[in-house]
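>>> sequence-free structure coming up:
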């Protein structure tokens, strides 16, 4: 019979616990972050307290221990309402307690907290669902695998600054301009300069491995910070920026190539990155799935039948030889994606992602897939993970979507308007502000909205939703 676990919890102390938490994160690290964030993620944030990170609520962070060893950690980052969970394998029973603690104690600024959960944090996700949270969106962070080679040359007229000659003031100016503060907050005047000195003296900082690119006048125009984590063979990139007038010249790719050379020689096997398309273009691959969860009551979700139908039943019904709607819609979406010269599109009612394979050769750089069913979106994310951050999935009830939909140049709504109604669809269009709108509408023939099939017992619930559509003088009038 195994030894019974003795688990206690206590507040986090910023002065006493940073080193202990760092070691805990080293111990539980996995490349896909399934146990929580890597150690440099936490140290970088909590070393930035003089700039973008507010640590005045750090006493609300919580540590769980078993026999003096940290087994779980709950903390906020920026914004204050984003809550992260790190959990040692074998202690999944703490998942629900951790979320309950966060909901009751973490700063919410009157809008409720948002849970940040990574792919593989299944026990936390299941607990979140039980406690009334639902996934609102997700994204993928990229990683570069060192089995591949990263070797982009530095353009003429630029040089890497030697580590022993790095000037912290110039780093600060580069970051001020590189993160577009100059445009919004004025010219560089050593604002937040102390932050860069604090980062230099953070316990596990590796400034000597960071890369600065300078122009012929010696000004720093690109900065790539490196937090080498030998225990995990991780080259952790933070931050990366290029000042506006020097972007799209290959400087960032060259800087990351230099980081690759430096850290590979030390034993690194992979390097972190962000979510932008830039990383994919230079050889990064999607590796860390971020999911974001909010309390269902904050979305005022009603009991929509679409949440009761499994994706398997829906797609099996739609693809039957007697129905063939899945196949027909696939062809329609292909045509819609290629019909107009746009760089962004939003697909409403994305379901399992039927037709998304046509994105790959469409030239579209950003696709938002919207659906009310989080399980559909989860499967779509797995099916099309190669699209990386081109694809962003949003779990949204379109009847309650005010302020939640981003803009897109093309809006696609196939077999959807008859389920949400004309008024709701008009509000969606006004919010997204597309250049083009493309819809396919199914008009009721007077028999049934749902075709007969072996799956009718599942999909018949949809009979309760459709608006009534009438064709009158070539126009569609819709009532809800």
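Now that the structure is in, tell me what you want to look at. Everything numeric here is computed off the predicted structure, so don't read it as measured data.
>>> from here on, contacts and neighbour counts on C-alpha atoms
OK.
>>> my guess is residue 44 contacts residue 199, does it?
Yes. Counting by C-alpha atoms under 8 Å, residue 44 touches residue 199, with 7.2 Å between them.
>>> Figure out the helix or strand that the residue nearest the centre of the chain lives in.
Geometric centre of the chain, nearest residue: residue 139, 2.6 Å, by C-alpha atoms, centre = their mean. Residue 139 belongs to strand 133-145 when assigned by DSSP states H and E.
>>> hold the first one in mind and look at this next one:
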């Protein structure tokens, strides 16, 4: 059984919002920035947990929440269904299950502190299928900076999660994104506990999103 299915939602939130961690607030702010960049009509959040940042999706037409923990999704629905236009819950383990989102339909995919716990090949395949050409993928990865993967906040139920975590290097990330997810940039956020969050932006290439090199082509003179 995946350890994430056993972590009580209150423990998760208490740990992530602890003053020495501060990740919930930072991740919500990153989500807000991406919404303000794109004003998406359709959003998909991989690893939605209890819905941190979902308050920023009030202008979106459809929001997909993907998570393997049904309790997390139930809490998310209770909190945010009243303020969102259409909230669709998808209980799935991306490593083993298909994610039922229509192909090429999503304007913005949010993937925060998620890749460290899943099969990268399967996850990127799912994201590629759902993200439309020209759509934005925002990935946030944690860098522990030799401080340990899970900070000591007194929440012990998260310890089994550390056993399955794999810190994803930038080289690995870019390799899995290539060639059709174009890297747009990164931003680093320093956390109180010495860790860092790195936010990466990618845009899905397609017929409506030409590669930059093609824009430099000069027609010959006849």
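Cool, got the structure. Note that the coordinates shown come from a computational prediction; the quantities given were computed from them, not determined experimentally.
>>> picking up where we left off before, which ones are touching the residue nearest to the centre of the first structure?
The neighbourhood of residue 139 of the first structure, defined by C-alpha atoms under 8 Å, 6 or more residues apart in numbering, consists of 275, 289-291, 388-389, 391-393.
>>> Now flag whichever of the residues you listed is closest to residue 375 of the first structure.
Distance to residue 375 of the first structure, by C-alpha to C-alpha, is smallest for residue 393 among the contacts of residue 139 of the first structure, at 11.4 Å.
>>> Number of residues surrounding that closest one?
Each residue near residue 393 of the first structure was counted by other C-alpha atoms under 10 Å, and the total is 25.
>>> now residue 121 of the second structure
Neighbour count for residue 121 of the second structure, taken as other C-alpha under 10 Å: 11.
>>> Looks to me like it is in a helix.
Yes. Residue 121 of the second structure sits within a helix when classified using DSSP: H, G, I helix; E, B strand; the rest coil.
>>> Any figure for the gap between the equivalent of it over in the first structure and residue 303 of the first structure?
Here residue 121 of the second structure is matched to residue 423 in the first structure, going by TM-score structural alignment. Distance, residue 423 of the first structure to residue 303 of the first structure, using C-alpha to C-alpha, to the nearest Å: 20 Å.
>>> repeat for residue 353 of the first structure
In terms of C-alpha to C-alpha, residue 353 of the first structure sits 23 Å off from residue 303 of the first structure.
>>> Which of these two has more residues huddled nearby?
Neighbours were counted for residue 353 of the first structure and for residue 303 using other C-alpha under 10 Å; residue 353 has more, 19 against 8.
>>> That one belongs to a helix, doesn't it?
No. Judged by three-state DSSP, residue 353 of the first structure forms no part of a helix; its state is coil.
>>> Identify the spatial nearest neighbour of the equivalent of it over in the second structure, chain neighbours not counted.
In the second structure, residue 353 of the first structure lines up with residue 51, judged by TM-score structural alignment. In space, and not counting its chain neighbours, residue 51 of the second structure is closest to residue 76: 5.0 Å by C-alpha to C-alpha, 6 or more residues apart in numbering.
>>> What is the aligned counterpart of that neighbour in the first structure?
With TM-score structural alignment as the criterion, residue 76 of the second structure pairs with residue 380.
>>> quick check: angle from whichever strand or helix holds that match to strand 133-145?
If you go by DSSP H and E, residue 380 of the first structure is part of helix 374-383. With axes from the mean of the first three to the mean of the last three C-alpha atoms, to 10 degrees defining the directions, helix 374-383 of the first structure sits at 10 degrees from strand 133-145.
>>> which helices and strands does the longest helix along the second structure pack with?
Counting residues, the longest helix in the second structure under DSSP state H turns out to be helix 23-38. Applying 3 or more C-alpha pairs under 8 Å, 6 or more residues apart in numbering; DSSP states H and E, one finds that helix 23-38 of the second structure contacts helix 9-16, strand 106-112.
>>> Show the contacting residues for the counterpart of residue 158 of the second structure in the first structure.
The pairwise alignment with the first structure assigns residue 158 of the second structure to residue 459, based on TM-score structural alignment. Contact analysis of residue 459 of the first structure by C-alpha under 8 Å, 6+ apart lists 309, 313-314, 450.
>>> can you put these in JSON lines and add neighbour count and distance to residue 237 of the first structure?
Below are the contacts of residue 459 of the first structure laid out as JSON lines (neighbours: other C-alpha atoms under 10 Å; distance: C-alpha to C-alpha, whole Å):
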{"residue": "309", "neighbour count": "18", "distance to residue 237 of the first structure": "42"}
{"residue": "313", "neighbour count": "15", "distance to residue 237 of the first structure": "43"}
{"residue": "314", "neighbour count": "18", "distance to residue 237 of the first structure": "42"}
{"residue": "450", "neighbour count": "15", "distance to residue 237 of the first structure": "52"}
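>>> need those residues in CSV with distance to residue 253 of the first structure, can you?
Output for these, formatted as CSV (distance: C-alpha to C-alpha, whole Å):
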residue, distance to residue 253 of the first structure
309, 45
313, 45
314, 44
450, 52
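>>> how about residue 185 of the first structure, what's its match in the second structure?
Using TM-score structural alignment, residue 185 of the first structure lacks an equivalent in the second structure.
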